[in-house]
Each structure stands twice: as structure tokens, then as C-alpha cells.
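[1] Have a look at this prediction, sequence included:
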Amino acid sequence: MVDDQPPTPLEFRLGYLLKHAQARLARTSAEALAPHGVDGHELAVLVVLSAGQPLSQVEAAGRLGVDRTTMVSLIDGLEDRGLVERRRSSRDRRKNIVELTPAGQDCLRRAERARRAAERRFLAPLDEETAMSLVRALRALVVEEPVGE
């Protein structure tokens, strides 16, 4: 079967738009986070570790969806800068518990403010209602369980 429709310009393809929007947001975020000495991956680790209960490296990796090797590398870098510290679990000596240091808590607060400001700049072409709708729609696609699964 031959399709008589002209090819759709890339600017109307969802995959193209999502890829380029993510790349632009990543650049904007990287610029905003650089003065705070962390990148987006490291900030995500700090966020997960700040959730309240102490987490092992493996538990934090699971929440972030990264493999153990990647997590070890991320934690090593954060630990080298004094932002997190490892300690053996008192319940299971095979586990390393990772917690934010006071410097890590401060870095998290500052970097999160910068990240939020970067997101506002990224979303500035949209009015507030449209920006919130976009975020809700993406959450429905990425975070929430699809209906029927």
C-alpha cells in the first residue's frame, strides 16, 4: 500500500520533540547546576538520599533506576566532595548506608533552587496552566501506572 500523504515534518513528531526538549532542558539544567558543583545525576542522588529514611547504596540505585556500578561511581564522587558519607548498616553489615552530610544538605538546597529556576526558564514560553498540564501529562506517561496493567 502506498501512502499518498507527504512526509510529516520532524517538528510534528513526538519523538523528535521530546528528544530535543530533553536536550535543551539538560543543557539549561547543567548550566544552572555547575556553580553548585553537581550535575543532574548527582542531584538526583542527593534528592533520593534526602527522602527521610536511611538507604543503602543498592536501595538508592533501585529508586534511581541505575545499576550498582553507576551508583558506586556517583556515591564515590559525592563522598570525595564531602556531600555524602557511607557507613555500615547496624542491621546488615554487608550493606553500606549512605547519608547526606551537612554540606550535602546545603548543596541540595542550593542546587534544587537553581534547578527549579532553570525549569521555570525552560517553561517560560508556556503560560503557567499549559506548563502544569505538560508536567501532568508527562507524569501520566512516565510515572503513573498505565490503566489495565
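    Done, it's in.

[2] switch to C-alpha atoms for all contacts and neighbour counts from now on
    Fine.

[3] May I ask which helix or strand encompasses the spatially most central residue of the chain?
    Nearest to the mean C-alpha position of the chain, by CA atoms, centre = their mean, lies A44 at 4.6 Å. Take DSSP states H and E as the rule and A44 turns out to sit in helix 40-49.

[4] tell me which residues in that helix are buried?
    G40, E42, L43, A44, V45, L46, V47, V48, L49 (16 or more other CA atoms under 10 Å).

[5] ok, the residue nearest to the third one when sequence neighbours are not counted to A44 distance?
    With CA to CA, 6 or more residues apart in numbering as the criterion, L43 has its nearest non-adjacent residue at 6.9 Å, and that residue is L108. L108 sits 9 Å away from A44, taking CA to CA, to the nearest Å as the criterion.

[6] alright, now check it against this:
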Amino acid sequence: MSSTDGDGPGPELSRNLVYLLKHAQLRMAELGTNALTPYGIDGREMGVLLALADREPASQQQAAQRLGIDRTTMVALLDALERKGLVARRPHAEDRRRNVVELTDTGKETLRSAIEANDDAEREFLAPLGAQAAERLRRSLQAIVLRPDGRRT
């Protein structure tokens, strides 16, 4: 059966950017989920760990801003990561009303392993493109999503 018989997206839909981005994201999410499951985290939690890694301890609000998520969602994610022993919160030294969040040693080790697994998943996802085209895609998406200063558009 050919795609004109109804089993594929067809020529118009297969050129539609929203369709392509959605299905690319679904495929990458599936690969990422499979890669991260052994480490007990999901993609959103990995995003939080990455936002906190290699930086001064951040406030919950700063971490939420880095990820572009609301405060309530950030609190829920941090609660889950704290229960898993991957992050620790403590009052800010100068402003006791704010919490500072940082990775625990377990969180740092989990993140290191999760990054390796996620990198493998990304390589699998991008394999059909070849190395140069994969890097062009990554740079192109960065140009769309990030401003020159590295912040989101």
C-alpha cells in the first residue's frame, strides 16, 4: 500500500512544518524517555538538573526563569527531585524568604549518567542526517529558539 492509499501523511502534510516538528519531538521524547528511565528521572526533571548544574546555587525562581516554566510547576518538579535525593533546598543566606537549590552529590552523578544516555538517544535520533547536517539542525534550532545572548526568544 502506498502513502496515497491513506497509510502515510501524504505530500502536503509531510511538508507541513508543524506536523514535522511535532512528530520529530514525539520521536525524540520517546528516545529520551527510554534513555532516562534507568536513572529514575524524566526529561523535565533532567532539564531542571541541567539548569542547576555547574552554577552557583540558584533560587527556585531563577531556575524556573532559566527553563521558562511557572513557579508552581518548578516547585512540583523540585519537590519530586528532592524526594529522590537529587536536589537540596535551603534558605538563601541573605534573604531567608527565598530558597536556594543545588544538586546533591547523588544528583550530580545521576545527571552525569543521564547526560551520557541522553546524548546516545540524540545521536540515534539524528543518525539519518549525518554529522554535519545534524549539527546544522542543532544550530538552526538554536537560532530560532535563542537570542544572541543565549536567552530564549
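    Received, thanks. All of these numbers come straight from a predicted model, not from anything done at the bench.

[7] residue range for the following helix or strand past the helix holding A44 of the first structure in the second structure?
    With elements assigned by DSSP H and E, the helix or strand that comes after helix 40-49 of the first structure is strand 55-56. Mapping strand 55-56 of the first structure onto the second structure (TM-score structural alignment) gives residues 58-59.

[8] and the longest helix that the first structure contains, how far from the second structure on average?
    If you go by DSSP state H, the first structure has its longest helix at helix 102-123. For helix 102-123 of the first structure, the mean deviation from the second structure after alignment is 0.3 Å (mean CA distance after the TM-score superposition for the first structure).

[9] Could you tell me where that helix falls in the second structure?
    By TM-score structural alignment, helix 102-123 of the first structure lines up with residues 105-126 in the second structure.

[10] Let me see the ranges of the helices in the second structure.
    Going by DSSP H, the second structure shows helices at 10-13, 17-36, 43-52, 60-67, 71-83, 105-126, 131-145.

[11] Quick one, which of those gets closest to R97 of the second structure.
    Proximity to R97 of the second structure (CA to CA) singles out helix 60-67 among those, at 11.3 Å.

[12] check contacts around T153 of the second structure.
    By CA atoms under 8 Å, 6 or more residues apart in numbering, T153 of the second structure lies in contact with I144, V145, L146, R147.

[13] which residue in the first structure lines up with the last one?
    Spelled out, it's R147 of the second structure. By TM-score structural alignment, R147 of the second structure lines up with E144.

[14] how far away is its match from L138 of the first structure?
    From E144 of the first structure over to L138 of the first structure (counting by CA to CA), the distance is 9 Å.

[15] same question, P7 of the first structure
    26 Å.

[16] again, but for V84 of the first structure
    With CA to CA as the criterion, V84 of the first structure and L138 of the first structure are 31 Å apart.
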